[in-house]
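> Compute the structure for the input listed below.
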Amino acid sequence: FPNLFFDSQHLAKLRFLDLSGSQFLEKIPDLSEIPNIEHLDLCRCTSLVEIDDSIGLLDKLVELNLDGCVNLTRFATRLRLNSLEKLYLSDCKRLESFPEIEVKMESLWWLDISGSGIRELPSSIAYLTGLPELPLLPELYSFTLRGCNLSKSDFALPLVYWYTLTELDLSGNNFVNLPRGFSKFVNLRELRLTDCESLLEIPEQVLPPKVSPVRLDNCTSLQKIPEVSWVLLDNCTSLEKIGSMYLSLTNCVRLRGYYDITENIFLNPRFDYDINLPGDEVPKWFSYCKDATIVRTKRYQYDARCEVSFEIPPNLKWETLRLVLCVVAVAEVSIFNISFTISLNGQRVNEIRLDRIEEGHVRLTCIPLLNRNYVNLSQPLKPGNLCKVEFLLSLYGRVPAIDKIPCGVHLLGHQVADVSVTEDFYQRLLP
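Next up is the predicted model:
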């Protein structure tokens, strides 16, 4: 490349440079000696692997064409291209990342990254204020746009084109409502809206059908959300109404005493539910309640244990049996580890471990009674079998201000007319 120029004193005057189709060109070195370049054509340079970072500082550059550079892996690390109007990166199959944009690039009105290896765009993409829409990326899976102080109009139009997105992170932005275009993200599975302190509402039928989870930690103005299968809503201090079934609501203080969550929402056998919300008692609809006694085990460690035993009623369908388990971390007590062990007639049939519960919160977990990884029965179960649930809770740090932790168990299941048919289910579980 340096040998292309015979008189370096004229490089500063260079405006147009066409190296398209240079099949043996592997690297573009420092371009600071051509600061006034306006048009740089490197398309179909199939051996080109790397371009020096100085290309991102050419503030007179109007058009940059890298179409068909199939082996290009490095394309600057930052862009300060105030004059750039057109950027072509199509079919750069090995180019996986887009540079950080350090200034508003209001002049850029054409960006083509179709067929490239780019799967995630930086949050600084918001600086491309001149684009009428962000490009359609048939293979874009993840998009992050944090902390950009976006309003609804800033991102609603571009996002409706990304039908294959599976992860979308819009944390820390200041929009008030989500646009209805979100419903077009038919493959979106995870949506992060943490720290969106101005978000008031997520309208009904806006969230895509497959999204799970939705993360809404610290959305302190949020007042209403639609029903979704898993929502994380830590520190949503203004939230007053919820319709979701799989929730973590740490520090949502307006939900203290919110017990409209009833046993009916746990009946869907397709999900394992885990709900964390402010509160100080086991819900009234629980069938079995017992206190776990706190015992000091080490200098800075305390455990709490209890057991709840009951008989399985004869009129329930075995394969639909589910347990709702409850632990209450009362004031001044934080629980760091939780373990539930479920046994039938002395034989372990399921086990689950959960992470911490902050003080002043209730944890509700719903799981199947039987886990096929544990079930190894020597004979089919019959109605009237004894179920035992063991609670083991671990506490660390300061001496607890109380000596007991409220726990609860509630059995769910569908009724059957003929109890004998349930035995066939257990026959199938035998080795």
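> make it CA atoms for all contacts and neighbour counts henceforth
OK.
> can you give me the helices for the protein?
Assigned by DSSP state H, the chain shows helices spanning 152-159, 422-427.
> Which strands or helices does the last one pack on?
Other elements packing on helix 422-427 under the criterion 3 or more CA pairs under 8 Å, 6 or more residues apart in numbering; DSSP states H and E are absent; no helix or strand qualifies.
> Run the chain-centre distance for it.
Helix 422-427 sits 39 Å away from the centroid of its parent chain (CA atoms, centre = their mean, to the nearest Å).
> Now do the buried residues in that helix.
Thr422, Glu423, Tyr426 (16 or more other CA atoms under 10 Å).
> go on, the first one?
With burial defined by 16+ other CA under 10 Å, the residues of helix 152-159 counted as buried are Phe155, Ala156, Pro158, Leu159.
> Make a markdown table out of the residues you listed and add distance to Ala329.
Formatted as a markdown table, the buried residues of helix 152-159 follow (distance: CA to CA, whole Å):
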| residue | distance to Ala329 |
| --- | --- |
| Phe155 | 40 |
| Ala156 | 41 |
| Pro158 | 44 |
| Leu159 | 41 |
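> if we take these, which one ends up nearest to Phe16?
The closest of those to Phe16 turns out to be Pro158 (CA to CA; 32.3 Å).
> distance of the closest one from Thr144?
Here Pro158 is placed at a distance of 13 Å from Thr144 (CA to CA, to the nearest Å).
> Pull the contacting residues for the spatially closest residue to Glu240 that is not a sequence neighbour.
Closest residue in space to Glu240, ignoring its immediate chain neighbours: Gln223 at 5.5 Å, by CA to CA, 6 or more residues apart in numbering. With contacts defined as CA atoms under 8 Å, 6 or more residues apart in numbering, Gln223 is in contact with Leu200, Glu201, Ser238, Leu239, Glu240, Lys241.
> Which one (most neighbours) among the residues you listed?
Taking other CA atoms under 10 Å as the neighbour criterion, Leu239 ranks highest of the contacts of Gln223 with 22 neighbours.
> Tell me if I'm right that that one and Tyr258 touch.
No: using CA atoms under 8 Å, Leu239 makes no contact with Tyr258, being 10.9 Å away.
> Let's see the distance spanning stretch 63-78 from one end to the other.
17 Å.
> hmm, back to that, please identify which of the buried residues of helix 152-159 is nearest to Pro269.
Looking across the buried residues of helix 152-159 and measuring by CA to CA, the closest to Pro269 is Leu159, at 33.6 Å.
> That closest one and Trp110, how far apart?
17 Å.
> again with Phe391
60 Å.
> run this one through as well so I can compare:
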Amino acid sequence: MLAQAVFKRIRSQFQASSFLNDVIMEHEKHGLATLQQQLIDLKLKSEKDEAYLHLMEWYEYPLRSIPRGFQPVKLVELIMPRSRFEQLPMGFTNLKTLKLLDLSDSRNLILTPDFTGFPNLEKLILQGCTRLEKVDPSVGALERLILLNLRDCKCLRSFPHEINLKSLEILILSGCSRLKNFPEIGQNMIYLSKLYLDGTAIEELPSSIEHLTNLALLNLRDCKSLLSFPRVLFGLASLKSLILSGCRCQPTKSGHPLGLSPILSPIDVRLNFVQLISFSVLYYLILPNTYLRILTCVALILWTHFSCVARQHESKPINLLLPRSFSGLSSVVSLDLSDCNLLDGAFPDDLSCLSSLQSLNLSRNGFICLPNSISQLSKLKFLCLDNCTKLKSLQNLPISTQLVMARECTSLENYSGQVVVWTSGEAGFTFINCLSLADDEECKVGEVFLLDSQVRPLWQRYMEEKIHQSQGLQSILPQTEIPKWFSHQKYGSSVLIRIPSDLYENSSWKGIVLCAIFVVHKDLISSISPSQDPYFHKFKLRLDMDGGLVDCPQVFNIPKDRFHAGSFGLWLYLSHERFRDNLDERNCISPSITTHSPDVEIKACGARLLYDTDMAEFVQNLSENNFRISEDLLHQGHENSWNVI
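The predicted structure is shown next:
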């Protein structure tokens, strides 16, 4: 876009045949940095472009400032990931019409701007700004802010003492590992539905969190400083998904016996019994005074004892303390308590209060038996017990359970190393996977699960329920062409969907299904620049409705180690809940999928509006693609699971 604009601006100064030569001469004469600065100045100082500029999207902007006097007063979206800004330039500080500000991964950014200059801002994305230490208190003036994303701002220590953003729906503080205090919640924050605090140093949640009456998802994964289950959550009637994985805190120094915190030497001296006796005898012989001999030996023994006790305390994290009752969490559908060091007796005797619970993750815990009260979970469908190495039996499973994952449960009796499918009560079937992770990575479970014609209908029913329950899913399959089932297809990275006039009122409409074919070129992998992500292919999804962009771009990270070369299909399902309110009188939707990975080429894109009546056909079409490639997957090891987005 920039190159095209620059060319149009200055092409009259050069002959068409010599334009490239003139650019090369300028480069050789003044240097690339000077030429780059001149081109940027020439582009941004264009009065015509500035007056009508609504969208500015510039990845890896190379300068620390913008040309003086450049003020795009009508700017609606400012998207400049990985820029070199230390703070937002003055030309961008008073934008009354701005709705989206994205400075993600700008690792030089130290200060946030005064947000009073952005009264209409709806989305603020500062994800990955690793030097950012605090957020300006003026963020509280953003009354129209819907999304605030500060993920992986690892130096962030200071957040406004209180937030009362009445329009905020999503707050992301994931990975802000130095953030210890979560702000007080104002009474106006009734629309916040998703709160991500995973990986923070937060010790407790404020009692004012009860004002979040619409909160549906709370992620507290790996909050190592949380000592107990946050009881303030019991009053959240709308909470659907609660994630407490990895919340098992390290003991404080005061937790050592007698309140002592022994000082260990830098070389971590470790004495066994023989060494202790030898040192004691040696000190007894060389010291002249009997009283001094005895005192020294006693001190040596005590120092060794407390050193061993300290090491034992340091190696055994405290388990997350669960409440005696979950009586205030009847709305929770999904609960993740994995890796919380839960032992036998840690669970309440009464779990029937979790009357809506359908998914329970208890992986990487230390209990030997499932609690008897787990049978009270009358709606439980999915139970994950991976890496519960002490678990010996699967007794007391609720009759509603459909899928049990118990991989690497090495002490498990009867089922260890097997994949079992059996009928049970109202669920119709229970699928139990007790393979080792090594076998599962080789897709042996996929071989049983996908190639068994008796299991196939069960998998289709499971996928239908998963689509009904989520707002978005994604999957990657080895693939070279788009299935004919997709009614709208086009070569390239975008496709056009005509909208029926009654779509908005159609209650059976579920959303949109997309399939994009992309190729990873093996011969281009070595040409990746240092600024590119070495681990993931990054894809961006945008929805264009008759020229109006909907929502901020949805980014997908695809692991390079699994999809390093070949042709693949990116399958996406988007619920209408993500964009239904933006339809109005629109005539068409144009999804586009783009990537900045130089070794990836998007070949084609397909789409289809998904209705309830299409659900079975869609899942059947998906399963056919899974079954068709299942034998290849057994050898290639590609990921073929569907992930929530």
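> TM between them?
Remark: TM-score between the superposed chains equals 0.53 [TM-score structural alignment, normalised by the length of the first structure]; 305 aligned residues with a CA RMSD of 5.2 Å.
> Can you pull up the most central residue in the first structure?
The centroid of the first structure falls nearest to Glu190 when counting by CA atoms, centre = their mean (4.2 Å).
> Report the contact partners of that one.
Counting by CA under 8 Å, 6+ apart, the residues that Glu190 of the first structure touches are Thr166, Glu167, Leu168, Val211, Ser212, Pro213, Val214, Arg215.
> circling back to that earlier point, with neighbour numbers in mind, choose between Phe391 and Trp110 of the first structure.
Phe391 (22 against 17).
> Cross-check the contact I'm expecting between that one and Thr341.
Yes: under the criterion of CA under 8 Å, Phe391 of the first structure lies in contact with Thr341, with a separation of 6.9 Å.
> Which helix in the second structure has the most residues?
Max-length helix for the second structure by DSSP H is helix 290-315.
> ok so Glu624 of the second structure is a strand residue?
No: per DSSP: H, G, I helix; E, B strand; the rest coil, Glu624 of the second structure lies outside any strand segment and is helix.
> tally of neighbours for it?
14.
> Can you find the partner of the residue nearest to the centre of the first structure in the second structure?
Counting by TM-score structural alignment, Glu190 of the first structure corresponds to Lys194 in the second structure.
> now its match: how far from Pro478 of the second structure?
Lys194 of the second structure is 33 Å from Pro478 of the second structure, by CA to CA.
> Stretch 83-100 of the first structure: end-to-end distance?
From its first residue to its last, stretch 83-100 of the first structure covers 16 Å (CA to CA).
> which residue packs closest to the counterpart of Lys180 of the second structure in the first structure, ignoring adjacent ones?
Aligned counterpart of Lys180 of the second structure in the first structure: Val176 (TM-score structural alignment). Distance criterion CA to CA, 6+ apart; nearest residue to Val176 of the first structure, sequence neighbours excluded, is Leu199 at 4.2 Å.
> One more: Tyr283 of the second structure?
For Tyr283 of the second structure, the closest residue by CA to CA, 6+ apart turns out to be Arg293, at 6.5 Å.
> What residue in the first structure is paired with that neighbour?
So, by TM-score structural alignment, Arg293 of the second structure is left unmatched.
> any idea how far Arg293 of the second structure lies from Thr304 of the second structure?
Separation of Arg293 of the second structure from Thr304 of the second structure (CA to CA) stands at 17 Å.
> And for Arg68 of the second structure?
67 Å.
> more crowded one of those two?
In this view Arg68 of the second structure and Thr304 are compared by other CA under 10 Å, and Thr304 has more residues nearby, 20 against 12.
> quick one: the more buried one from Glu133 of the second structure, how far?
42 Å.
> is it true that Arg498 of the second structure touches Ile589?
Yes: the pair Arg498 of the second structure / Ile589 is scored as a contact, 6.6 Å apart, by CA under 8 Å.
> hey, where'd the strands end up in the stretch 251-400 of the first structure?
273-278, 288-298, 301-311, 322-329, 337-344, 347-354, 361-368, 386-396 (DSSP state E, counting those that start in this stretch).
> Helix, strand or coil: sort out the nearest residue to Cys515 of the second structure once chain neighbours are set aside for me.
Leaving aside its chain neighbours, Cys515 of the second structure sits nearest to Trp571 (4.6 Å; criterion: CA to CA, 6+ apart). Counting by three-state DSSP, the backbone at Trp571 of the second structure sits in strand.
> which ones are touching Trp571 of the second structure?
Taking CA under 8 Å, 6+ apart, one finds Gln474, Ser475, Ile476, Leu477, Val513, Leu514, Cys515, Ala516 in contact with Trp571 of the second structure.
> Nearest to Asn387 of the second structure among those residues?
For the contacts of Trp571 of the second structure, the nearest to Asn387 of the second structure is Ser475 (24.8 Å; CA to CA).
> So which bit of the first structure is the helix or strand where that closest one lies matched to?
Remark: Ser475 of the second structure resides in strand 472-478, with elements defined by DSSP states H and E. Counting by TM-score structural alignment, strand 472-478 of the second structure falls onto no part of the first structure.
> so where in the first structure does the next helix or strand after that strand end up aligned?
Moving toward the C-terminus from strand 472-478 of the second structure, the next helix or strand (DSSP H and E) is strand 488-491. Strand 488-491 of the second structure corresponds to no residues in the first structure, going by TM-score structural alignment.
> Could you list every helix and strand in contact with strand 488-491 of the second structure?
Strand 488-491 of the second structure packs on strand 600-611, going by 3+ CA pairs under 8 Å, 6+ apart.
> Which part of the first structure matches the strand it packs on?
Residue span in the first structure matched to strand 600-611 of the second structure, by TM-score structural alignment: none.
> do stretch 556-573 of the second structure as well
On the first structure, no counterpart of stretch 556-573 of the second structure exists by TM-score structural alignment.
> Do me a favour and get the end-to-end distance for that stretch?
In stretch 556-573 of the second structure, first residue to last residue: 13 Å (CA to CA).
> before we move on, the earlier item: could I get the strands of the stretch 251-400 of the first structure in a markdown table, plus columns for distance to Ile101 of the first structure?
What follows is these, written out as a markdown table (distance: least, CA to CA, whole Å):
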| stretch | distance to Ile101 of the first structure |
| --- | --- |
| strand 273-278 | 39 |
| strand 288-298 | 53 |
| strand 301-311 | 49 |
| strand 322-329 | 46 |
| strand 337-344 | 43 |
| strand 347-354 | 41 |
| strand 361-368 | 43 |
| strand 386-396 | 45 |
